[in-house]
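Enquirer: structure for this input, please:
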Amino acid sequence: MARKRKGRDISGWLVVDKPAGITSTSVVNKVRWALDAKKAGHAGTLDPEATGVLAVALGEATKTVPYITDALKAYTFTVRLGQATNTDDTEGEVIAESDIRPTDAQIKEALLPFIGDIQQVPPKFSAVKIDGQRAYKLARDGEDVEIAPRALWVEELLLVDRPDEDHVTLEMTCGKGGYVRSIARDLGAALGCHGHVRELRRIWSGPFEVQDGLTVEQIDAMAKTPDLDSHIRPLEQGLSELPELKCTPEGAVRLRNGNPGMVLASDVEYGDDAWASLNGEAVAVGVYKAGELHPNRVFVKA
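Expert: I've put the predicted structure just below:
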């Protein structure tokens, strides 16, 4: 018999401003402990040394994680020019150096091919699986791993600052699965000077913005109190990228039982993903077909 997980049945989102030096999983565990939550997860891993928005889903909100993971995200990051590392960030060993320092104009021109639909090879020290094993494990074992390119949509990539000739600060808006470390590596290669990420910060992810995030210190200070509960955002925020359809009370009953339910007319096209609500509360996510929502995720009322 499966062991029943302890904790509160609490649903929603808590936005955390993740500090450097801690894993995303550790942040989730901290939030789960502080809220005494039965279930928690996050939408989009940040590297341990990266900072910024980590959206933690609680309870039923974990069912909306894929929609935040798929949403656009924005990062600011500083690239150290003139050096390549084996991890494409400051955690690794320097493997190549150059005295070449491109001008701002050269950098702006080199950024253009990185915008739009691009193919990106993830870093060798990443969680990508190769023959069932994580790439970083193979790399640590000294194996020369080959990782296939992956498609990435880059909405925007801008030069926002040039602190000195060795560093450049960029801002990128991209879709799911982007590796900022790969952008730094490939930009350095395109400029002929090498490059790696010095600092990385996620400034927003879907509807969640860094200025709304709690620090780990704030979470510790408010742990196990109603003050922390007051910062929990509705699970419906995790569905902001999808159209909302209002359903009838009868439709809500059918949807909650896993059956297609009637929704009120809207401009949603046949076959579109959408979510149904009753009195502003999420009932289900699914596919719209001829006046009904066919559910693939149903939300359980607390």
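Enquirer: only C-alpha atoms for contact and neighbour calcs from this point on.
Expert: Will do.
Enquirer: the chain: helices as residue ranges?
Expert: For the chain, applying DSSP state H gives helices covering 24-35, 65-69, 104-111, 135-140, 180-191, 216-222, 226-229, 249-256.
Enquirer: nearest to the spatial middle of the chain, which residue is it?
Expert: Central residue of the chain (Cα atoms, centre = their mean): residue 44, 2.9 Å from the mean position.
Enquirer: ok, now how distant is it from residue 123?
Expert: Per Cα to Cα, to the nearest Å, residue 44 is found 17 Å from residue 123.
Enquirer: same thing with residue 256?
Expert: 43 Å.
Enquirer: neighbour count: these two, which is higher?
Expert: Taking other Cα atoms under 10 Å, residue 256 and residue 123 do not tie; residue 123 has more neighbours (23 against 18).
Enquirer: how close does that one sit to residue 289?
Expert: In terms of Cα to Cα, residue 123 sits 41 Å off from residue 289.
Enquirer: one more: residue 151?
Expert: Residue 151 sits 30 Å away from residue 289 when distances are taken as Cα to Cα.
Enquirer: okay, the two: which has more neighbours?
Expert: Neighbours were counted for residue 151 and for residue 289 using other Cα under 10 Å; residue 289 has more, 17 against 14.
Enquirer: one more sequence to fold, the one below, so I can look at both together:
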Amino acid sequence: MGRRRKGLKIDGVLLLDKPVGLSSNSALQKARRLLNAQKAGHTGTLDPLASGLLPLCFGEATKFSADLLNADKEYLTTVKFGEKTSTGDAEGEVIFSAEPKFTFKEFCAVLERFRGEIVQIPPMYSALKKDGVPLYKFARKGEEIEREPRKVVISSLDIVDFQPPEVTLLVRCSKGTYIRTLGEDIGEALGCGAHLKTLRRTAIADLHIEEAVDLDLFERMTEEQRIAVLLPPDRLLQSLAPVKLDEEATKKFLNGMKVRTDERSIEEAKVRVYGISAEKTEFLLGVGRLTSDGVLAPDRLISFVDNDR
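Expert: From the prediction side, this is the model:
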């Protein structure tokens, strides 16, 4: 007889406002203990020195955590110009300094170069791996590893506050964008160097920081209140088109069978799939692949082992 997993079977998403100084994994484990949840995961790390939106997944929601990895993200960052540091942020040692003499007009002109598709070289102080070892471990030893340039997209780059030597920017960008590198590259273009003073993630896809719960507040909540602030697993899937199945197709789909629908897609597309129970209650089945001729194949399914369905 198999050993029962400790904790409660909790399915849902917690939008956490992670504080500065805490790693993403530490935040996850703390929230997991507070919920006494069996299974937990996050949707991609946020640097300990950064604060802001960290979606945490529990139970069946962990099956869809990867769907946010490719999503656009939004950051609010304050960049200090005139000082370049060894880490690209305020924790590092100053390795170059120059008086920032740019005007607002000059700054706007330089900023224009960083909108749209740009090329970045990932920083040494990052979690990217070389032969299985994170680059930051090489960096801490003073070693420099060659990194391949990568294309990223800066869909919006707006000035929130202009008070040189500090400028606060709101950045909307594609996956894989390094905001530290963006700040350093802007400083390089201005000829004075720069590093990030603060970094806060404010959105991932259609998830926003305004919906997030402060960790201290979450800790002070009762068990019922903590459960109440969890969002349903399909909150991670809102960027996918919905497909609804009738009762017969629901049973087939849950058994791993392909079903034919009235829906169509120009090319094979990932969709979120809803079924209907005998009591006519609609519920999430999981994620499927929809072809141009209306055939829907299961991809990742919700498990209803502990449910009545």
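Enquirer: quick one: contacts for the residue nearest to the centre of the first structure?
Expert: 54-55, 68-69 (Cα atoms under 8 Å, 6 or more residues apart in numbering).
Enquirer: and which of those is nearest residue 129 of the first structure?
Expert: Nearest to residue 129 of the first structure among the contacts of residue 44 of the first structure is residue 69, at 18.5 Å by Cα to Cα.
Enquirer: you'd agree residue 96 of the first structure is up against residue 84?
Expert: Yes. Counting by Cα atoms under 8 Å, residue 96 of the first structure does reach residue 84; the two are 5.1 Å apart.
Enquirer: quick one: which of the two has more around it?
Expert: Just comparing residue 96 of the first structure and residue 84: by other Cα under 10 Å the higher neighbour count belongs to residue 84, 26 against 13.
Enquirer: isn't that one up against residue 92?
Expert: No. Applying Cα under 8 Å, one finds residue 84 of the first structure not in contact with residue 92, separated by 9.1 Å.
Enquirer: any idea how far stretch 96-105 of the first structure is from the chain center?
Expert: 31 Å (Cα atoms, centre = their mean, to the nearest Å).
Enquirer: if I look at residue 258 of the second structure, how far off is residue 91 of the second structure?
Expert: 53 Å.
Enquirer: the two: who's more crowded?
Expert: residue 258 (17 against 13).
Enquirer: tell me how far that one lies from residue 45 of the second structure.
Expert: Per Cα to Cα, residue 258 of the second structure is found 35 Å from residue 45 of the second structure.
Enquirer: check contacts around the closest residue to residue 47 of the first structure other than its chain neighbours.
Expert: Once flanking residues are discounted, residue 47 of the first structure sits nearest to residue 23: 6.7 Å by Cα to Cα, 6 or more residues apart in numbering. Contacts for residue 23 of the first structure (Cα under 8 Å, 6+ apart) come out as 46-48.
Enquirer: looking at the residues you listed, which has the most residues close by?
Expert: Highest count within these by other Cα under 10 Å belongs to residue 46, 21 neighbours.
Enquirer: how far away is that residue from residue 165 of the first structure?
Expert: 28 Å.
Enquirer: also residue 96 of the first structure?
Expert: 18 Å.
Enquirer: ok, now residue 234 of the first structure?
Expert: 45 Å.
Enquirer: which one's more surrounded, these two?
Expert: residue 234 (17 against 14).
Enquirer: that one against residue 12, yeah?
Expert: Yes. Under the criterion of Cα under 8 Å, residue 234 of the first structure makes contact with residue 12 at 4.7 Å.
Enquirer: joint contacts of residue 96 and residue 84 of the first structure?
Expert: residue 194.
Enquirer: now the strands for the stretch 101-250 of the first structure?
Expert: Along the stretch 101-250 of the first structure, the segments classed as strands by DSSP state E, counting those that start in this stretch run 116-120, 129-130, 133-134, 150-164, 167-174, 195-205, 208-209, 244-246.
Enquirer: can you put these in a markdown table and add distance to residue 31 of the first structure?
Expert: Converted to a markdown table, those look like this (distance: least, Cα to Cα, whole Å):
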| stretch | distance to residue 31 of the first structure |
| --- | --- |
| strand 116-120 | 33 |
| strand 129-130 | 28 |
| strand 133-134 | 27 |
| strand 150-164 | 31 |
| strand 167-174 | 27 |
| strand 195-205 | 18 |
| strand 208-209 | 17 |
| strand 244-246 | 29 |
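Enquirer: just name the most buried of those strands.
Expert: Burial of the strands of the stretch 101-250 of the first structure is given as mean neighbour count (mean count of other Cα atoms under 10 Å); strand 195-205 ranks first at a mean of 24.
Enquirer: mean distance between that strand and the second structure after superposition?
Expert: Superposed on the second structure, strand 195-205 of the first structure shows a mean distance of 0.7 Å to its aligned residues (mean Cα distance after the TM-score superposition for the first structure).
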